[in-house]
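1. Predicted model, plus sequence, below.
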Amino acid sequence: GLVFQGTAGSEFNAYDAATGDKLWSFAAQTGVVAPPVTYTVDGEQYVAVLAGWGGAYALSVDGALIADKAPVRNVSRLLVFKLGGKAQLPPAPELAELPLDPPPSKASADVIALGQAKYGRYCAVCHAPGAVGSTVLPDLRRAGSLESASAWNAVVEGGMLKDNGMASFAGSLSKDEIEAIRAYVIHRANEDKAIEGTKKVARR
């Protein structure tokens, strides 16, 4: 028999159920985290899987762990396979990435430490540890609102992006704490910009 499994590394694989040997692999161009299904139509068997990079792992994993291998883009599509199938995917779309160009980090160590603590509690679950986001939600190190305390506050406290899924944290964070989070993200962005050419990120 066969066992099919998708991977976060953009592969959809088939294994020998008895030995575990990999027998076949398909480059899906995106993470595959959903379980596949199989069915028959007029006596012909198909295997189908919903492909797309998302879910809890894609949101919360440190983006650096992904980038160390290759960026995983989200390309949502239904993939269906059959023996002898010859269809091919179109070329993978470009993965657009904003430049890492933060404002200077000027906050005190105490403010940055407060921001790190609050970021870890309220932000990391979606925007990833260390502010190194995956490709599912915005990488805050590259956010344009880092340049302006009022713009940052309009998003975090004012709920300016609530229709896009970014809820207001007005009931959970004070203005000083929101500004401390901005200071921490600026600090992290400057750390990583300093070593950007090495293809690594600071582990903070």
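-> That came through, no problem.
2. from here on, contacts and neighbour counts on C-alpha atoms
-> Fine.
3. can you tell me which helix in this protein is longest?
-> Longest helix of the chain, by residue count under DSSP state H: helix 175-194.
4. which parts of that helix are buried?
-> By neighbour count with 16 or more other C-alpha atoms under 10 Å, helix 175-194 contains the buried residues 177-193.
5. The biggest strand by length in the chain packs against which elements?
-> Counting residues, the longest strand found in the chain (DSSP state E) is strand 44-51. Packing contacts for strand 44-51, counted by 3 or more C-alpha pairs under 8 Å, 6 or more residues apart in numbering; DSSP states H and E, involve strand 37-41, strand 77-81.
6. Determine which stretch of these is the most buried.
-> Of all the helices and strands packed on strand 44-51, strand 77-81 has the most neighbours on average by mean count of other C-alpha atoms under 10 Å, namely a mean of 13.
7. and the angle for it with strand 37-41?
-> 60 degrees (axes from the mean of the first three to the mean of the last three C-alpha atoms, to 10 degrees).
8. Let me see the residues that make contact with strand 77-81.
-> 46-52 (C-alpha atoms under 8 Å, 6 or more residues apart in numbering).
9. if we can go back for a sec, please identify the buried residues of the helix or strand following the longest strand of the chain?
-> Sequence-wise, the next helix or strand downstream of strand 44-51 (DSSP states H and E) is helix 55-60. In terms of neighbour count (16+ other C-alpha under 10 Å), helix 55-60 has its buried residues at 58-60.
10. take the one below as the second:
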Amino acid sequence: MGENYDGHDFIGSALKKGADGFVFESGYKEKLKLWKKNLKLKNFNGLIILQSDNNLTFLENIAYSYIRKFSPTVIGITGSVGKTITKDFLVNILSKEYRVEFTPRNYNTEIGVSKSILEIDSQTDFFIAELGMRGKGQIEMLSGICNLDIGAIMAVGESHIAFFKDLREIAIAKAEIAEILYKNNGILFLNNDD
């Protein structure tokens, strides 16, 4: 489930393309019959079908467990500006010597970060994530999913002012990255000019 799309609408086409299964939210049980009818399936035998109370939470929990299974060094980058260029710079440098996975483009939400985590494997040395923010608690949540080892706050500016009272509140929300780094004995880089 996203802002613009409901993943349930894509289950039928995913099954047609050979998906081995799907996850659906409890409230969509009636759609199961429709998918089965439209796909001319007698039953769902052989498919992995998981029911969740909330698909976004399910995706986040899968990503949370998945990144801990492989334990790459995880770098999280937040800030009002400079996230993408910093991520791209680090990917360029580190990938010369290491296997690096990262959030593509600006996949910096709970969906984008979680989906990107699912691209790592046992050969991944580094995972670099942009951590976007649409409100209080989001940086803490994304940092927790990623299990950060290293973090950076690039800049604190007014680009998120619609969600906060003032620049001070934005800075406090960006500083949520420090909580998981503290728990993980991690390293935090700050833009000293800000």
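-> Structure received. Note that the structure is a prediction, hence the values are computed from the model and not measured.
11. Quick TM-score on the pair, please.
-> Superposed pair, TM-score by TM-score structural alignment, normalised by the length of structure 2: 0.33. Supporting alignment: 107 aligned residues with a C-alpha RMSD of 5.4 Å.
12. any chance of the contacts of strand 77-81 of structure 1 in a markdown table, with distance to Gly115 of structure 1 too?
-> Converted to a markdown table, these look like this (distance: C-alpha to C-alpha, whole Å):
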| residue | distance to Gly115 of structure 1 |
| --- | --- |
| Tyr46 | 51 |
| Val47 | 47 |
| Ala48 | 44 |
| Val49 | 40 |
| Leu50 | 38 |
| Ala51 | 36 |
| Gly52 | 32 |
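13. Can you tell me, leaving aside adjacent residues, what's nearest to Glu179 of structure 1?
-> Using C-alpha to C-alpha, 6 or more residues apart in numbering and skipping the chain neighbours, the partner closest in space to Glu179 of structure 1 is Ala149 (6.7 Å).
14. The one you found contacts Glu177, doesn't it?
-> No - using C-alpha atoms under 8 Å as the test, Ala149 of structure 1 is too far from Glu177 to be in contact (11.7 Å).
15. re the thing from before, can I get the helices and strands packed on strand 44-51 of structure 1 in TSV with distance to Ala64 of structure 1?
-> TSV is the format used below for those (distance: least, C-alpha to C-alpha, whole Å):
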stretch	distance to Ala64 of structure 1
strand 37-41	32
strand 77-81	25
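16. and of the ones you listed, who's closest to Tyr119 of structure 1?
-> strand 77-81 (32.7 Å; C-alpha to C-alpha).
17. Look up how far Ser116 of structure 2 lies from Phe24 of structure 2.
-> 20 Å (C-alpha to C-alpha, to the nearest Å).
18. same check, this time on Glu25 of structure 2
-> Applying C-alpha to C-alpha to Glu25 of structure 2 and Ser116 of structure 2 gives a distance of 22 Å.
19. Which of the two has more residues huddled nearby?
-> Neighbours of Glu25 of structure 2 and Ser116, each counted by other C-alpha atoms under 10 Å, are more numerous for Ser116; the result is 20 against 16.
20. If we ignore the residues flanking it in sequence, what's nearest Gly12 of structure 2?
-> Trp35 (5.8 Å).
21. what about Cys4 of structure 1, helix or strand, and which?
-> Careful, residue 4 of structure 1 is Phe; it's not Cys. Assigned by DSSP H and E, Phe4 of structure 1 falls in strand 2-6.
22. relative to strand 37-41, how tilted is that strand?
-> Going by the same axes, to 10 degrees, strand 2-6 of structure 1 makes 120 degrees with strand 37-41.
23. now for strand 2-6 of structure 1, which elements pack on it?
-> strand 11-16.
24. Who are the packing partners of the following helix or strand past the strand it packs on?
-> Helices and strands here follow DSSP H and E; after strand 11-16 of structure 1, the next one along the chain is strand 22-27. On a contact count with 3+ C-alpha pairs under 8 Å, 6+ apart, strand 22-27 of structure 1 meets strand 11-16.
25. Tell me the buried residues in the strand it packs on?
-> Those would be 11-15, for strand 11-16 of structure 1 by 16+ other C-alpha under 10 Å.
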